[in-house]
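>>> Got a predicted model here, sequence first, then my questions.
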Amino acid sequence: MRPYLKGFAYIEESMPNTLFSTGFAILQGKEGLNSKFLYLLFMFSADLMRQMEERMPKASYPSLNTEDFKEFKIPLPPLEVQEQITHTTAHIEQERTALENTIKSLEGQQEVILKKYLNRNI
């Protein structure tokens, strides 16, 4: 796994009988840990990224192994706070998606208007 590439994914539901590449680490949350919060830590925590980079060998194929993950120091807020953070970030993501869709729609409307009025014979 090369964490600096930010190739992290959050899988919402269990996927029985699924085969994953050996180039991936599959992490599961334990009791007292919101797994979505863990995903957000891996995506956005500069401290966690620093820890990962420090543990990667300086070889041509820098990577981490399963044992490296056990050594990371990850300060966790109470579960209630983790859930509040994940809920808030999910809400922001929904708003962002809605805004991106609005922008695409407005761009399309603008194109229609420009084609209609700028391509007229005067």
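Structure's in. What do you need?
>>> For the rest of this, base every contact and every neighbour count on C-alpha atoms.
Noted.
>>> Tell me how far the helix or strand hosting Gln51 lies from the chain's centre.
Assigned by DSSP states H and E, Gln51 belongs to helix 46-55. Its chain's C-alpha centre and that of helix 46-55 lie 16 Å apart, by C-alpha atoms, centre = their mean, to the nearest Å.
>>> same thing with stretch 98-111?
25 Å.
>>> next structured bit after the helix holding Gln51?
Once the chain leaves helix 46-55, the next helix or strand it forms, by DSSP H and E, is helix 66-71.
>>> Residues contacting that following helix, please?
The contact list for helix 66-71 (C-alpha atoms under 8 Å, 6 or more residues apart in numbering) reads 25, 52, 55.
>>> Next up, the contacts around the residue nearest to the second one when sequence neighbours are not counted.
Ranked by C-alpha to C-alpha, 6 or more residues apart in numbering and with sequence neighbours excluded, the top spatial neighbour of Met52 is Pro3, at 7.1 Å. Shown in contact with Pro3 (C-alpha under 8 Å, 6+ apart): 49, 52-53, 63.
>>> Closest to Ile11 out of those?
Each of the contacts of Pro3 was checked against Ile11 using C-alpha to C-alpha; the closest is Met49, at 20.5 Å.
>>> try this one side by side with the last:
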Amino acid sequence: MKMGGGYELNSSFIFDKALLTLIDNLPTPQDYNLTEWKNKNLREIKGLNFNPSKSEISKLPLDTKVSFVEMASVSNNGYIENKIDKTLEEVKGSYTYFIENDIILAKITPCMENGKCAIAKDLTNQIGFGSSEFHVFRTDNTKINIKFLFVFLNRDDIRKRAEKSMTGSSGHRRVPISFYENLQIPLPPLDAQEKIVQAINSIEQKISSLQTELNSLNGKQKEILEKYLF
């Protein structure tokens, strides 16, 4: 079976007819006027902002609670593993500022190459601060869906291209924000992006369900081995 874009998917791994139907019906450029589906530099996309300024929250009381995210707390698998509450007083300075649903992406080696990238979720007061070694991407979702952008950025081939653009001395090399500003993305209309994201979310849910089932079966296997072979 082919996914949109011509990618092959082995249906024996997706035990869900509804999910297979969803994937089979993903939109393609041929379903649209091609002027509505073309490559754009990220900096050309209206409503997409890079590394927003802390001045947005300059009038908040310094005792306001926010979430703090260390670099080590960002999983290599695309999510934030741990957050701790701090006050604005504690995080003012060089820490990176972001808010709910922003993308945070490591810019320093080897964290960038390892895939430390996540969408910020469940932040205290919807505000977050973290390592100064994060880039932040924010969209108003009028031209580009935040999950669509996240999936695009959080790919091995993008990281390999970013690695070639790093600057600085050995051990402290970083990807400049200009690399991402000039990065081209195939930009479908928003409704097509949302359908693609829906399919991705469904696949992720299926993977999570299968992983839970696998963990349960591994536990049953251990029980049997301990009961009968020890």
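Great, that's in hand. Note that the structure is predicted; figures quoted are calculated from it, not measured.
>>> sorry, back to before: mind putting the contacts of helix 66-71 of the first structure in CSV, neighbour count and distance to Ile85 of the first structure included?
Converted to CSV, the contacts of helix 66-71 of the first structure look like this (neighbours: other C-alpha atoms under 10 Å; distance: C-alpha to C-alpha, whole Å):
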residue, neighbour count, distance to Ile85 of the first structure
Ala25, 14, 24
Met52, 20, 23
Arg55, 17, 28
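>>> what about the strands in the first structure?
Using DSSP state E, the first structure contains no strands.
>>> Could you list every helix and strand in contact with the top helix by length along the second structure?
The longest helix of the second structure (DSSP state H) is helix 190-228. If you count contacts as 3 or more C-alpha pairs under 8 Å, 6 or more residues apart in numbering; DSSP states H and E, helix 190-228 of the second structure packs onto helix 17-24, helix 146-153.
>>> Pull up the aligned stretch in the first structure for it.
Aligned using TM-score structural alignment, helix 190-228 of the second structure spans residues 79-117 in the first structure.
>>> in that stretch, what's buried?
82-83, 85-86 (16 or more other C-alpha atoms under 10 Å).
>>> For Asn41 of the second structure, which of the helices and strands packed on helix 190-228 of the second structure is the nearest?
Of these, the one closest to Asn41 of the second structure (C-alpha to C-alpha) turns out to be helix 146-153, at 12.2 Å.
>>> with the second structure superposed, average distance for the match of helix 190-228 of the second structure?
For stretch 79-117 of the first structure, the mean deviation from the second structure after alignment is 1.3 Å (mean C-alpha distance after the TM-score superposition for the first structure).
>>> For Ala9 of the first structure, which residues are in contact?
Here Ala9 of the first structure is in contact with Tyr39 (criterion: C-alpha under 8 Å, 6+ apart).
>>> So what does it match up with in the second structure?
When the second structure is aligned by TM-score structural alignment, the residue opposite Ala9 of the first structure is Ala118.
>>> how far away is that match from Asn218 of the second structure?
29 Å (C-alpha to C-alpha, to the nearest Å).
>>> Quick one: residues contacting the residue positioned nearest the centre of the first structure.
Centrality entry for the first structure: nearest residue to the mean C-alpha point is Met43, 5.2 Å, by C-alpha atoms, centre = their mean. With contacts defined as C-alpha under 8 Å, 6+ apart, the neighbours of Met43 of the first structure are 6, 8.
>>> for the helices and strands packed on helix 190-228 of the second structure, which one sits closest to Phe98 of the second structure?
That would be, of those and by C-alpha to C-alpha, helix 146-153, which comes in at 13.8 Å.
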